[in-house]
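Peer 1: Model the structure of this input:
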Amino acid sequence: MTSRGSSAGDVRRANLGSVVRLVHRDGALSRAELTARTGLNRSTISDLVGALSEAGLVAEREPDPTRRVGRPSPVVEPGPGVLALAVNPEVDAVEIGAVALGGRVVARIRHPVERRVTPAETARYVGDALAAWRRGPLAGARVRGVAAAVPGLVRAADGLVRVAPHLGWREADLAGELARTTGLPAVATNDASAGAVAEGLFGSARACDDVVYLNGGASGIGGGLILAGSHVGGAGGYAGEWGQNQPSISAGADRRVPGGVLEDEVNRGRLLAAVRMSAADDDALGRALAAATGPDVADEVARQRRILQATLANAANVLNPRVIVLGGFLALLRASDPRAFDRGVRDQMLPAPAENLEIRAAALGADRLLIGAAERVFDALVADPLADPR
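Peer 2: Below is the predicted model:
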């Protein structure tokens, strides 16, 4: 039986979490706006903001005097020193970022690698970055935890990496390695699912309830789903593995790998080879593709576009999203002629679900996976804002 005291404590925790969630996801809000958005009274909001401010989770400032209408209300914004660490291990680099409450990356580093890293090596990269940043940009910051965005199947129940084939990982406890190395709470999630969450909260799909997100990276193609406003992970957390599906039968002559899957055909490595580059980040690859004049590059881009268009049309017919967001090199394929690309997707769809479909490039660039992974840390913060993260 729940005691009256514990029930009151639960309500207070939930109310504190509501305030943190609002300023984290929507930015600076006045006390009056918080009162209206939460349905709580002014004195309750004042008490909650005071407690969160004392804990450093929010900060208050005076309102803009030029926009004053009636009695001014103090503005509440995310605490500047509340951070999460995020890491994205890939076959060509390990990227690490410090993400502030509010979804802003305040520090990041990219470690190029020439061979596949292990979970222990990934954790050491993170530990080294944390130690260096604590002497510099993160001095005095409150780091609430660390989260990994992994290109592979990650079990939702406990964050175990079941398989990350391009990294050579199986049944890998990356979260455990990160926790032991940093002394912080740690979690792991699928990289593309992290990208879907980030773009849904802060990027191209903000305020959209039905979203299909596909991410193209060095390890292949993954995806995430947001349906009816909720992230869809599936029974075990493995939903969204678009890259492991067979391309449409219409791909026919465009196939290069008999019996291969989508990520064998729509492939970052093939684009790099076409522009005669051995390695590059997405920005450099995009510039190289835009500057290329030879027919081989144009033919390869066109081939991959056709296969990707058929895949997106199938997904949109099944799921009827409002928005499809493309991240990584998939956005580069669309960028050469967005209107023609989008028309090619709709032409292969049923007319009704095609009517209001929009296709967009991811807006958060190279930060999207780090921001999405950090959200796992901030979810725990919102659940119990004043709890000791350890």
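
Peer 1: From now on I want contacts and neighbour counts done on CA atoms only, so please keep to that.
Peer 2: Noted.

Peer 1: so what secondary structure elements neighbour the helix of greatest length in the chain?
Peer 2: In the chain, taking DSSP state H as the definition, the longest helix is helix 295-319. Packed against helix 295-319 by the contact rule (3 or more Cα pairs under 8 Å, 6 or more residues apart in numbering; DSSP states H and E) you find helix 268-274, helix 329-335, helix 338-346, helix 351-354.

Peer 1: now with 10 Å?
Peer 2: Applying 3 or more Cα pairs under 10 Å, 6 or more residues apart in numbering; DSSP states H and E, one finds that helix 295-319 contacts strand 211-217, helix 262-265, helix 268-274, helix 282-291, strand 323-328, helix 329-335, helix 338-346, helix 351-354.

Peer 1: Second chain to compare with the first, below:
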Amino acid sequence: MNSGTTAGTNLDTVRRHNLSTVLGMVHREGPLARSALTHSTGLNRSTIGALVAELVDLGLVREREPETSNRVGRPSPVIAADGRVVALAVNPEVDAVTVGVVGLDAHVHRRVRYPTGHVPTAREAAAIASAVIDGLRPELTAASRVVGIGVAVPGLVREEDGVVRLAPHLEWAEEPFAAELAEATGYPVVAANDASLGANAERLFGAGQGAADLVYVNGGASGIGAGVIVGGRPLTGISGYAGELGHTLVNSAGVRCHCGAIGCLETEVSQRALLRVLGLASADPDELSRALGTAVAAGDPAVLAEVDRQLGFLATALRNATNVFDPERIVLGGFLGALHELAPERLPELVASQALAASAETLTITRAALGSDILMIGAAELAFAPLLASPSAP
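Peer 2: Reported below is the predicted structural model:
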């Protein structure tokens, strides 16, 4: 009897693992032919058929006939993640709270940016996010399932419970934001550092695809953060605080940072300084990118000087990242991506001239591919993680 119980348990464990593998593949790679799943997993056709049927019954994938093909033989059905299964994403910043609805197919259905006009407290941000989600509930009724909320926070977030230990620009410290948002909305909430989530999103769906070792650096209204992928795995540190490149030293004669140190990267490279030379009070990443492009094309001397100054300090930080992590790729998001695009050859030249030659020789620096959706997709991945790990769990 004990032997039979063990065998049954092992078979169930294998089945659950295989369900997770198949769902993860169609989630990350998009619609796949059933034959491709058979080839990639090494499982036989009948096993893949049974796994797909179970995922269809669970409402997690859809199966459809393929497009017309000239190939000989019966075409293989196509399996796709069901976009009606959604996660909510929340990103609090110094000037707005953004809420998104993201499907299991990695499609951003909605993104609502709610300007605050001031730096919101944690309680205010939770209330704003809850109100926006309430406004989205008529749309959410069309979803077959809402798995929960992922939060991208511009600061240090304790991995185990979502407490924001420190978000300097938001002026938050020891804030149980995830718990407050869960209480306000009734959904399970998981929170993590925004740049770490952005790194994962770009690795899975954007400019970081195929790179096992990359550094993602994001610049926004709330400063500069970074996420590091090493050997295909996020580098989190013992408590989830790793990757704070925004607080690395780039100017020993600089000014004091929110964190208390002198000359941090984000004191020298900032969205606020760019907005000031452009004569803008505020702008989302896309608006800022367009404004910078227009000003540089027009030869505005103040803008050109500020862009060159910021690229110089950014190169110092990226040199350090290159020497320490030896990445294959550095991906720049937010206004940092816009800076890089203004002169795509300038930053690689600056980094290569300063970094160890062996580390820099194979390095690629590129702009993030997911644009304004990046933190929505990254935060949603956080909420989808339990489902992807155990699709058949209740």
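
Peer 1: on that earlier part again, equivalent range in structure 2 for the longest helix of structure 1?
Peer 2: The alignment of helix 295-319 of structure 1 onto structure 2 (TM-score structural alignment) spans residues 301-325.

Peer 1: Next, the buried residues of that stretch.
Peer 2: Of the residues in stretch 301-325 of structure 2, those buried by neighbour count under the rule 16 or more other Cα atoms under 10 Å are 303-304, 307, 310-323.

Peer 1: can you give me the strands in the stretch 101-250 of structure 1?
Peer 2: In chain order, the stretch 101-250 of structure 1 shows strands spanning 104-112, 142-150, 153-154, 161-164, 169-172, 186-190, 211-217, 220-227, 230-232, with DSSP state E, counting those that start in this stretch as the criterion.

Peer 1: Where does the third one end up in structure 2?
Peer 2: Mapped onto structure 2 with TM-score structural alignment as the criterion, strand 153-154 of structure 1 occupies residues 156-157.

Peer 1: which residues touch the matching stretch?
Peer 2: With Cα atoms under 10 Å, 6 or more residues apart in numbering as the contact definition, stretch 156-157 of structure 2 has outside contacts at 162-168, 172-178, 191-194, 225, 239-244.

Peer 1: ok, back up a step: want to try a markdown table for the strands of the stretch 101-250 of structure 1, with mean neighbour count and distance to I96 of structure 1 as columns?
Peer 2: Conversion of the strands of the stretch 101-250 of structure 1 to a markdown table gives the following (neighbours: other Cα atoms under 10 Å; distance: least, Cα to Cα, whole Å):
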| stretch | mean neighbour count | distance to I96 of structure 1 |
| --- | --- | --- |
| strand 104-112 | 15 | 5 |
| strand 142-150 | 25 | 9 |
| strand 153-154 | 25 | 19 |
| strand 161-164 | 19 | 18 |
| strand 169-172 | 16 | 19 |
| strand 186-190 | 28 | 14 |
| strand 211-217 | 27 | 16 |
| strand 220-227 | 24 | 20 |
| strand 230-232 | 16 | 24 |
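
Peer 1: closest one to G260 of structure 1 among the ones you listed?
Peer 2: For G260 of structure 1, the closest of the strands of the stretch 101-250 of structure 1 is strand 220-227, at 12.6 Å, according to Cα to Cα.

Peer 1: what range in structure 2 does that closest one sit on?
Peer 2: The alignment of strand 220-227 of structure 1 onto structure 2 (TM-score structural alignment) spans residues 223-230.

Peer 1: What span of structure 1 is stretch 83-102 of structure 2 aligned with?
Peer 2: Structural correspondence for stretch 83-102 of structure 2: residues 80-99 of structure 1, per TM-score structural alignment.

Peer 1: Give me the distance from the matching stretch to the chain's centre.
Peer 2: Relative to the mean C-alpha coordinate of its chain, stretch 80-99 of structure 1 is positioned 11 Å out (Cα atoms, centre = their mean, to the nearest Å).
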